[in-house]
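[1] sharing a model prediction with you, sequence too.
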Amino acid sequence: MTLQRQPIPVLGVDATPLDVEGLTAVLNGYLADGATRTVVGHNLHSVTLFHSEPQFRKFYENSDVVLLDGAPVLWLWGRGRQKGGNEKPGSGTPGSKTTPVMDYRLGSTDWIPALGRLDGLHRIAVIGAGAAANAKAVAKLRAIVPGATVSGMPGEDWNPELEEKAAAWLAELQPQLVLIGLGMPLQEEVLWRRLPALPPAIYCAVGGAIEQIAGIQKLAPRWLGRLGLEWAWRLLLHPRRVAYRVFGEPWVLLALLVRRWLRGQA
């Protein structure tokens, strides 16, 4: 199953906009074919890395699904859709005008609770977060997907030795779905390095979603997300971790986009 990419105006990236129903259908197809697939998401941080890190860019360009994760990315895509550039017929299809724009904003915590809708999902692996958060996320996923075998491996203090151990663990486990939450861009770097030798599965880069699913990290209220103010919630809870992304990184991205535009004019 090949999904058509759609451009995000201004940002110079593309994505495969899906709502929960659409992503569920895509994942069902991937489970049926049993091939290696990758699912990632675009927010301003990933867009910055896309334009500054060649390896990260290649990984995203070769990923099977690139979800819209982040209000600015969603809004810019929505403006393009309103102008008619992304129109597709039918509910749940990529960019369908019959589905509200906000339904296409899929952070990991928006679609992970829907994993129970997948047919034939029996083996799930969860890599990342500390031991306590990982264990709680595994327990939550067992409730979300009853009857599935869900196994976890903490990712705290990730290093080459732990990476080798994780690769061997996955080879033995032979999961169908892997949630890897090591933070961006480490999780993408690991997948880029290891994917050719890893067992066939759907590999999903989920960032901090493991701690969020576990209940360790509090999710922003849904109304804040719809207003595009989740950054304020994260800044309040984790000021040191989030301050640069909120106040510094947008300027880096602006400089990268201006440089890209100037090169295009040359």
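    Happy to help now that I have it. Numbering: from 1, shown residues only.

[2] rest of the way, CA atoms for contacts and neighbours
    Fine.

[3] give me the neighbour count for Val73.
    For Val73, the count of nearby residues is 23 (other C-alpha atoms under 10 Å).

[4] now for Gly248, how many residues are close by?
    Neighbour tally, Gly248, other C-alpha under 10 Å: 11.

[5] how far away is it from Gly208?
    Applying C-alpha to C-alpha, to the nearest Å, the value for Gly248 to Gly208 is 20 Å.

[6] and Glu21, by the same measure?
    Remark: distance between Glu21 and Gly208 (C-alpha to C-alpha) = 23 Å.

[7] of the two, which one has the most company?
    Neighbours were counted for Glu21 and for Gly208 using other C-alpha under 10 Å; Gly208 has more, 18 against 15.

[8] list the contacts of the nearest residue to the more buried one once chain neighbours are set aside.
    Excluding its sequence neighbours, the residue lying closest to Gly208 (C-alpha to C-alpha, 6 or more residues apart in numbering) is Gly181, at 5.9 Å. Contacts for Gly181 (C-alpha atoms under 8 Å, 6 or more residues apart in numbering) come out as Val126, Ile127, Gly128, Ala129, Gly155, Gln187, Ala205, Val206, Gly207, Gly208, Ala209, Ile210.

[9] A further structure is provided below for comparison with the first:
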Amino acid sequence: MNPKPVAVVAGQQINVRNFDDLQRLVTGRVNQDAGFTLATLNLDHLVKQRRDKIFLAAYQRMTFVTADGMPIVMLGRQMTPDLQRVAGADIVLPICEVAERNGVGVFMFGSDSASLHGAAQRLQARYPKLIVSGIEAPPQGFDYASAEALESAARIAASGARLCFVCLGAPKQEMFADRMAAIYPHVGFLCVGAALDFVANTQTRAPNMMQRFGLEWIWRLVSHPRRMAWRYALCAVLLIQILLGRLTTQRSAIPERDA
């Protein structure tokens, strides 16, 4: 059974409050020999959900959903004031800590070969008892619904890994995780985007100060203006729609005074 939601943003439930919650929930699944899926919600995901019903359905089946991105966190805090940002880029270390503590293997899937090898080396240096059961970088144009995807998932399961970091980017990684978790219910599939690239230092993340104040989007926009400008414009439009919708709901809930 999935945990109860701690917040709902634009119809999407969030059920992981903070990093302690994340580690507790994943540890529970590992101890029960049960798999799961995990996604980290941001505005871009909400935009994509409105365009792609398959992605929306996959997201709604996720076992765990965290709040990633300060707009999501701030919207979620209207329901849960102590909701914390649990970003995909920050999940790898606490999950590796859980894996090492419980003696279960992790698999790294997605990204590219250099990033996966670099991440594996750095993580094993940090967590000496961490079991890296395998790594696999799929080819360009990888299709989550293909026969090749099924073969990749079979290799992940056969490796003995109980946890798999999926680094394919949204929406592909969430749909891959959703499909494969139904076939291999003992594996936990965590959708973490570029997290392993950051671990391996093959991509540079925004400075800590920008992360702390929720300004990573500026860093990404400056770093990749052509790719990110339209994405953030769509996110801004959606955020305005959400805020206006909440304002309308709040106003309609206020009883009118008798004249």
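    Right, received. Where do you want to start? Note that this is a predicted model, so its numbers are computed, not measured.

[10] after superposition, what is the TM-score?
    Superposed pair, TM-score by TM-score structural alignment, normalised by the length of structure 2: 0.83. Supporting alignment: 243 aligned residues with a C-alpha RMSD of 2.7 Å.

[11] and Gly160 of structure 2, what does it touch?
    Gly105, Ser133.

[12] tell me which residue of structure 1 matches up with it.
    Mapped onto structure 1 by TM-score structural alignment, Gly160 of structure 2 lines up with Gln174.

[13] how much space separates its match from Leu11 of structure 1?
    Distance from Gln174 of structure 1 to Leu11 of structure 1, by C-alpha to C-alpha: 37 Å.

[14] next one: Gly181 of structure 1
    Applying C-alpha to C-alpha, one obtains 25 Å for the distance of Gly181 of structure 1 from Leu11 of structure 1.

[15] and if you look at Arg241 of structure 1?
    When C-alpha to C-alpha is the yardstick, Arg241 of structure 1 and Leu11 of structure 1 sit 24 Å from each other.

[16] quick one, which of these two is more surrounded?
    Leu11 (20 against 11).

[17] tally of neighbours for Pro185 of structure 1?
    15.

[18] that one matches what in structure 2?
    In structure 2, Pro185 of structure 1 lines up with Pro171, judged by TM-score structural alignment.

[19] look up the closest residue to its match, ignoring the ones flanking it.
    Of all residues not flanking Pro171 of structure 2 in the chain, Phe55 sits nearest, at 6.3 Å (C-alpha to C-alpha, 6+ apart).

[20] for Ala71 of structure 1, same thing?
    Leaving aside its sequence neighbours, Ala71 of structure 1 sits nearest to Gly228 (C-alpha to C-alpha, 6+ apart; 5.0 Å).

[21] Gly70 of structure 1 too?
    Leaving out its chain neighbours, the residue that sits closest to Gly70 of structure 1 by C-alpha to C-alpha, 6+ apart is Asn43, at 4.5 Å.

[22] can you pull out the strands in the stretch 1-150 of structure 1?
    Assigned by DSSP state E, counting those that start in this stretch, the strands in the stretch 1-150 of structure 1 fall at 6-8, 13-15, 37-42, 65-68, 123-128, 149-153.

[23] any chance of those in JSON lines, with mean neighbour count and distance to Trp192 of structure 1 too?
    Below are the strands of the stretch 1-150 of structure 1 laid out as JSON lines (neighbours: other C-alpha atoms under 10 Å; distance: least, C-alpha to C-alpha, whole Å):
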{"stretch": "strand 6-8", "mean neighbour count": "20", "distance to Trp192 of structure 1": "23"}
{"stretch": "strand 13-15", "mean neighbour count": "22", "distance to Trp192 of structure 1": "19"}
{"stretch": "strand 37-42", "mean neighbour count": "22", "distance to Trp192 of structure 1": "10"}
{"stretch": "strand 65-68", "mean neighbour count": "25", "distance to Trp192 of structure 1": "15"}
{"stretch": "strand 123-128", "mean neighbour count": "23", "distance to Trp192 of structure 1": "15"}
{"stretch": "strand 149-153", "mean neighbour count": "20", "distance to Trp192 of structure 1": "19"}
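
[24] ok, which of the ones you listed comes nearest Leu253 of structure 1?
    Taking C-alpha to C-alpha, strand 13-15 is the member of the strands of the stretch 1-150 of structure 1 nearest to Leu253 of structure 1, at 12.4 Å.

[25] who are the packing partners of that closest one?
    Other elements packing on strand 13-15 of structure 1 under the criterion 3 or more C-alpha pairs under 8 Å, 6 or more residues apart in numbering; DSSP states H and E are strand 6-8, strand 65-68.

[26] closest one to Leu118 of structure 1 among those strands?
    strand 65-68 (16.6 Å).

[27] ranges for the helices of structure 2?
    Remark: helices assigned in structure 2 by DSSP state H are 19-31, 43-51, 53-60, 70-76, 92-102, 113-126, 147-158, 172-183, 195-200, 208-212, 216-223, 225-253.

[28] save the ones you listed as JSON lines, and put in distance to Ser133 of structure 2 too.
    Below are these laid out as JSON lines (distance: least, C-alpha to C-alpha, whole Å):
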{"stretch": "helix 19-31", "distance to Ser133 of structure 2": "15"}
{"stretch": "helix 43-51", "distance to Ser133 of structure 2": "29"}
{"stretch": "helix 53-60", "distance to Ser133 of structure 2": "26"}
{"stretch": "helix 70-76", "distance to Ser133 of structure 2": "34"}
{"stretch": "helix 92-102", "distance to Ser133 of structure 2": "11"}
{"stretch": "helix 113-126", "distance to Ser133 of structure 2": "10"}
{"stretch": "helix 147-158", "distance to Ser133 of structure 2": "8"}
{"stretch": "helix 172-183", "distance to Ser133 of structure 2": "17"}
{"stretch": "helix 195-200", "distance to Ser133 of structure 2": "15"}
{"stretch": "helix 208-212", "distance to Ser133 of structure 2": "31"}
{"stretch": "helix 216-223", "distance to Ser133 of structure 2": "32"}
{"stretch": "helix 225-253", "distance to Ser133 of structure 2": "34"}
